[in-house]
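Visitor: Structure for the following, please:
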Amino acid sequence: MASEFHVKKTLSLAFQDGINADGDPIIKRYSYSNIKKTATPDALLATAQAIAGLCKGTQRGFTTIDNNDLLP
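Guide: Reported below is the predicted structural model:
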């Protein structure tokens, strides 16, 4: 039976920074890696909101990305 081993967590923030010539939104993404494995969703959201206050553009969303190793 396979198992997963958590390796890394990344916090990603997306902002709309205008519109291109075709009328599509220009999305800028900022990623912060090496997030503590023990970070709670509430703490991650509070951190993302604090960082968002320092960024220009319209907030489009926050995501987390987990990288895991699969072991046999």
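Visitor: hey, let's count contacts and neighbours off CA atoms from now on
Guide: Fine.
Visitor: got the residue ranges for the helices in this structure?
Guide: Counting by DSSP state H, the segments of the chain that form helices are 41-52.
Visitor: Find the residue at the geometric middle of this protein.
Guide: In the chain, the centroid-proximal residue (CA atoms, centre = their mean) is Ser12; its distance is 1.6 Å.
Visitor: so it touches Asn34, yeah?
Guide: No: judged on CA atoms under 8 Å, Ser12 makes no contact with Asn34 at a distance of 11.7 Å.
Visitor: please give me the structure for this one as well, since I'd like to look at both together:
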Amino acid sequence: MAQEMLTESRLRLIFEAGIDGKGEPIFKTKTFNNITKSATADQLYQAAQAIAALSADLLSGVERSDSSQIIG
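Guide: I've put the predicted structure just below:
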């Protein structure tokens, strides 16, 4: 039976940085690598809120991206 092993976790913050000429929102992202693999969604959201408080742009979204290795 194959097993999955979590190898890496990243946190991505999406900020709304303004409006373009067509009236569409402009988004910027900031990615943080080497996030603790055991961090919960609540912990990551709190960290994102704290980081966003330091930015002049509006926090639009928070994403977690995990990478795993499949061992057979």
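Visitor: that older thread, apart from its neighbours in sequence, what residue is nearest the residue nearest to the centre of structure 1?
Guide: Ser31 (4.3 Å; CA to CA, 6 or more residues apart in numbering).
Visitor: can you map out the strands along structure 2?
Guide: Secondary structure of structure 2 (DSSP state E): strands located at 3-19, 25-32, 58-71.
Visitor: deepest of these, which one?
Guide: Among the strands of structure 2, strand 3-19 has the highest mean neighbour count (mean count of other CA atoms under 10 Å), at a mean of 15.
Visitor: picking up where we left off before, the residue nearest to Ser12 of structure 1 -> structure 2?
Guide: Aligned by TM-score structural alignment, Ser31 of structure 1 pairs with Thr31 of structure 2.
Visitor: hang on, isn't its match packed against Phe15?
Guide: No: applying CA under 8 Å, one finds Thr31 of structure 2 not in contact with Phe15, separated by 11.3 Å.
Visitor: burial of Asn34 of structure 2, as a residue count?
Guide: Residues lying near Asn34 of structure 2 (other CA atoms under 10 Å) number 10.
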